[in-house]
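Peer 1: pasting the sequence and the predicted coordinates here, then a few questions.
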Amino acid sequence: MEYYSAYGIKDNLNNIPHTSIVILTYNNLEYNKLCIDSIRKYTRKGTYEIVIVDNNSTDGTKEWLKTQNNLKIIFNDENDGFPKGCNQGINASEKNNDILLLNNDTIVTPNWLDNLKICLYSSKNIGSVGSVTNSCSNHQTVQAEYNNINEMIDFAEKYNKSNPSLWEERVRLVGFCMLIKREVVNKIGLLDEIFTPGNFEDDDYSFRMRSAGYKLILCKDSYIHHFGSTSFNKDNQKYAELLNTNREKFKTKWGVDPHSIIDEQITNLSDSNTKIDDRNLKFLLRRIENNIEYDESLSEVLDNIYEDDFDYDSIVMSIDKHIIKKEMLLNAIALGCYKEGMVDFSLRLLMKSYEINLADKDTIYNIAYIAGKIGEKELAISFLNSARDKDDEMLDLLHDIMEEANE
């Protein structure tokens, strides 16, 4: 796939993949009509397909859909929820198309999709992009004043001018309008259906995309209207219970509270010049733990250790309090410190890891390796001999150190 500059791509929109717009419907006939009609009116012809997954509507939506041309439609016999329905739509889409998950309670606008695609294909590292709107969480709203649909379209037509300076990297995109490269879907898979009937599946997908090395961009040059949560908010108590349940599912899956990660990372993105403090240390450690921009995050931690902004006690305290994979984090930072010449700091971290888990093979190996390199061969041999089940790497290292000690 060829990528273009943010400006050059405007002349090459016909050379990038088409888009499958996946929409779930469950009643709300009038919203469904507005949404689909707006796509047909304001999206360049020949660049997209519309895939509808109807979750057993009972208000005439199914009958209306059957009268429409140029739609791929899946009719479910029951309401299978948002994640599963989206997956059905993705599986039914053209195999080379990008995927755009779009809520049925939206009205799209002039240049909405072109501007998203311009951003998406400005870099191979961008995996997903999203629009701004009038009603949404995650700071994806902008101030917009209008009283009817015509006024909204006039506003959006003036607003939707492609402008790379209005692209903002995010740690999460809300799934009301999320455009995803096909290669990303092929790499990380479909939405996780454990979040059925819905909520936090977009948090999870955002998390997985970033873990795979992709960036998420909020395009503040693509505005669409969103009526807002027509499917979930009719019973506030059940909705609150669902949020809590799926939040716990996310925490169980990843070992991290999605709210804390989102808050901390958005804080970091909105004020990148703020001096790193304990909150940012925790944020960096969690990114390393969950393989989000691993190299960049580790490098930032090492830089701050070198500048004395992070000391041993603050790192150990933060890992102990906030991190699940404690030994992994301590070993990763320790090896980084060793490569940067901070040997004493490295060994202190490794000894802390050994204190946590006396049987951790990575810790034992790394202590022995560094000890051997600095001439502490007896210490190295002692640690290697303490390992109950030595693997081949340990045996090779032990052999090498013993040979050096006998020279």
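Peer 2: The structure has been received and is ready for your questions.
Peer 1: going forward, measure contacts between C-alpha atoms and count neighbours the same way
Peer 2: Fine.
Peer 1: what's the lengthiest strand in the chain in contact with?
Peer 2: For the chain, the strand with the greatest residue count under DSSP state E is strand 215-223. The contact list for strand 215-223 (CA atoms under 8 Å, 6 or more residues apart in numbering) reads 108-109, 111-113, 115-116, 119, 125-133, 140, 156, 159-163, 166-173, 206, 209-210.
Peer 1: in addition, the following structure is provided for comparison:
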Amino acid sequence: MPICYGMVHTAPSSKYTPYALRSFFQYTELKPGDDLFLIDNDGSLEPGSTASQQLSLLVNAAPKSFAQNINQIMVKAGESKADLVFLNNDIIFTPNWLAPLLTGLPIITNSISNQHARYSAASWKLEPAMDLEEYLGHEHDLLQIAATHAASKHGLRQVLTCPFFCVCIPYQVYSELGAFDESFGKGGAEDRDYSLRAYLRGFGVFLALDSFVLHFMGKSTWRGAESAGETEQRNRQYIERFQEKWGERLTKIAVLNDQIALSELAAQHPQQLKIGAFAPIIQKISAKENKAIAEGWRPKVGAVCVIYDDTRWLRQVIEAAYPYCDSFIFLVSNKPWNGEVFDNSSTLGLLESLPDLDGKIEVIRGGWSTETEQRNEGLEILNQRGIDYCLILDADEIYDTKQLAALLELAASKRYVQAWRINLITYWKSPDYRIDPPESFQPVVLAKVGEATFVDKREISPAFSLSVPREICVCHHLSYARSDEEVKRKISSFSHSHQLVDGWYEKVWLGWDENHGLEDLHPCWPTAYKRAVRQPPDSLPAVLRK
């Protein structure tokens, strides 16, 4: 993916531009297809002062706002479908500042700076706001600080909003969100507004902890040529506009950093804040019904169930998930993955008799040699139909309806996550007993269509997956809540039949009926099912309590 860089030069911050460009070229590898645009915002750039074959100069006929300037670079970036990296000119770049911003995910990433971390080297100390003269002569000290930082800070930190002084906005994000709102005035809160809009479309905003720059801060505005009166007027304009658009409470939280409002938010939404599900919070606490909220992203979900012959819990599986799926596809094989072919007409008959008031259910018959092949067929069908997520449902996996709704809401608020894994409550013999402690295996329950591929049974290829917190949703797994005959048939035909422990059916499955204290119960990996204990009836999902 090419990168389009943009930087803005202004008269008040003119002396910072050469140092920003010098460090940029020193620590940034421009690849074929990349572009760097320097915007002369007010005609103050001296001719020839930035001569470079790797730089294109844009001269504004009249000074533009922050939003207007980033929008014109966004247009340039969009022409080549490039990711957008927008930069202040009062920055000193350090080694490896860029790579952490380029995650390959549809998220907005920002560098961190001396406003986030306090460092010192020898007698030199970083302050939140600094002048160029305080840096000159300490170039080596900054590199030492950057090296110290790189050795100790890694990963991403999710934030609700942050200033966009060194920001990467992928093409997928800005091509959907569109331009920055130019109604905030000269500069202020348009980045906070863009952050909230991003969350409402399922994208995220993160600080890239590995990316460190020195940011002098405010050199084009309040620490530059602005008078106190001009700063006050600019602040008033963007605060009033933000409040008009998002309401008083979000203004206090996202713009003013009001500690009382932040404390109230933490008390009222602890779970959603913990997992970074910001979109539902924004929708709930905004006092305004603006376009961004009205157009919040609602993904299309298609359930895929691969099956040969399994009717034991199928009605309950469908009843729990049906309201939340746009389509329900059953891929019915004409042969089991292992073992001999046997009659599966009862399964086909049950599928034909299922209530389907909304016309969601489709039964597709075929022959697949492996589980992996069959599951990938389901992904391909969903992809052709414009479905966003595949809900992976086996014929013995049941969800509490409210929990499933919460899971899908979580996924919609984090669409940059390519796959979600689920914790299991695994039942033994019947819904009256469950495995304790819960098995550690977390199968994929939700996968991004077009981005995920099954590579081994239910395991998928994307590296970026997250686990659904237990308090949000769990899967009630009834694979071994069956009759003796059903289990005997299951272990002869499922995809793990070649890994079956010798004598498991007689010694463990039947043996447990005589000795409930029997341990190490799993048919393939015995210790995965340590023991079976009673499951309280009120802990069952509604469809199992009927």
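Peer 2: Looks like it arrived, so ask away. Because the structure is predicted, anything quoted here is derived from the model rather than measured.
Peer 1: ok, back up a step: post-alignment, the longest strand of structure 1 versus structure 2, mean distance?
Peer 2: On superposition with structure 2, the mean distance recorded for strand 215-223 of structure 1 (mean CA distance after the TM-score superposition for structure 1) is 1.2 Å.
Peer 1: which bit of structure 2 covers that strand?
Peer 2: Aligned using TM-score structural alignment, strand 215-223 of structure 1 spans residues 204-212 in structure 2.
Peer 1: buried ones in stretch 170-178 of structure 2?
Peer 2: 170, 171, 173, 174, 175, 177 (16 or more other CA atoms under 10 Å).
Peer 1: quick one: the helices in the stretch 51-200 of structure 1, in order.
Peer 2: 61-66, 82-92, 112-120, 149-159, 182-188 (DSSP state H, counting those that start in this stretch).
Peer 1: the ones you listed into CSV, with extra columns for distance to residue 103 of structure 1?
Peer 2: Below are these laid out as CSV (distance: least, CA to CA, whole Å):
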stretch, distance to residue 103 of structure 1
helix 61-66, 15
helix 82-92, 10
helix 112-120, 14
helix 149-159, 17
helix 182-188, 19
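Peer 1: so which of the ones you listed comes closest to residue 98 of structure 1?
Peer 2: Residue 98 of structure 1 sits nearest to helix 182-188 of all the helices of the stretch 51-200 of structure 1, at 4.5 Å, using CA to CA.
Peer 1: among the helices of the stretch 51-200 of structure 1, which is the most enclosed?
Peer 2: Across the helices of the stretch 51-200 of structure 1, averaging neighbours per residue (mean count of other CA atoms under 10 Å) puts helix 112-120 on top, at a mean of 25.
Peer 1: that one: how far from the chain's middle?
Peer 2: Mean C-alpha position of helix 112-120 of structure 1 versus that of the full chain (CA atoms, centre = their mean, to the nearest Å) differs by 19 Å.
Peer 1: contacts for that helix next, please.
Peer 2: Taking CA under 8 Å, 6+ apart as the rule, helix 112-120 of structure 1 contacts 6, 9-10, 13, 42-43, 126-131, 160-162, 164, 167, 179, 181, 217, 219, 221-224.
Peer 1: turn the buried ones among these into a named PyMOL selection, would you?
Peer 2: Under the burial definition 16+ other CA under 10 Å, those of the contacts of helix 112-120 of structure 1 that qualify are selected in PyMOL by:
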select buried, resi 6+9+10+13+42+43+126+127+128+129+130+131+160+161+162+164+167+179+181+217+219+221+222+223+224
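Peer 1: what's near enough to touch the spatially closest residue to residue 228 of structure 1 that is not a sequence neighbour?
Peer 2: Once flanking residues are discounted, residue 228 of structure 1 sits nearest to residue 135: 6.1 Å by CA to CA, 6 or more residues apart in numbering. Applying CA under 8 Å, 6+ apart, we find residue 135 of structure 1 in contact with 141, 225, 226, 227, 228.
Peer 1: so the last one makes contact with residue 104?
Peer 2: No - using CA atoms under 8 Å, residue 228 of structure 1 and residue 104 do not qualify as a contacting pair, with a distance of 9.6 Å.
Peer 1: who has more neighbours, these two?
Peer 2: The residue with more neighbours, out of residue 228 of structure 1 and residue 104, is residue 104; 30 against 16, by other CA atoms under 10 Å.
Peer 1: after the longest strand of structure 1 comes which helix or strand?
Peer 2: strand 225-226 (DSSP states H and E).
Peer 1: mean deviation, the next helix or strand after that next one versus structure 2?
Peer 2: Using DSSP H and E, the helix or strand that follows strand 225-226 of structure 1 in sequence is helix 236-254. Using mean CA distance after the TM-score superposition for structure 1, helix 236-254 of structure 1 ends up 1.3 Å from its aligned counterpart in structure 2, as a mean over the superposed pairs.
Peer 1: how many neighbours does residue 263 of structure 1 have?
Peer 2: Residues near residue 263 of structure 1, counting by other CA under 10 Å, number 13.
Peer 1: that one and residue 86 of structure 1, how far apart?
Peer 2: In this view, residue 263 of structure 1 and residue 86 of structure 1 are 27 Å apart by CA to CA, to the nearest Å.
Peer 1: repeat for residue 56 of structure 1
Peer 2: Using CA to CA, one obtains 14 Å as the distance from residue 56 of structure 1 to residue 86 of structure 1.
Peer 1: check residue 126 of structure 1 too.
Peer 2: For residue 126 of structure 1 relative to residue 86 of structure 1 (CA to CA), the value is 21 Å.
Peer 1: tell me the SS of the most centrally placed residue in structure 1?
Peer 2: For structure 1, residue 206 is the residue whose C-alpha lies nearest the centre (CA atoms, centre = their mean; 2.3 Å). Going by DSSP: H, G, I helix; E, B strand; the rest coil, the secondary structure assigned to residue 206 of structure 1 is helix.
Peer 1: identify the residue of structure 2 aligned to it.
Peer 2: In structure 2, residue 206 of structure 1 lands on residue 195 (TM-score structural alignment).
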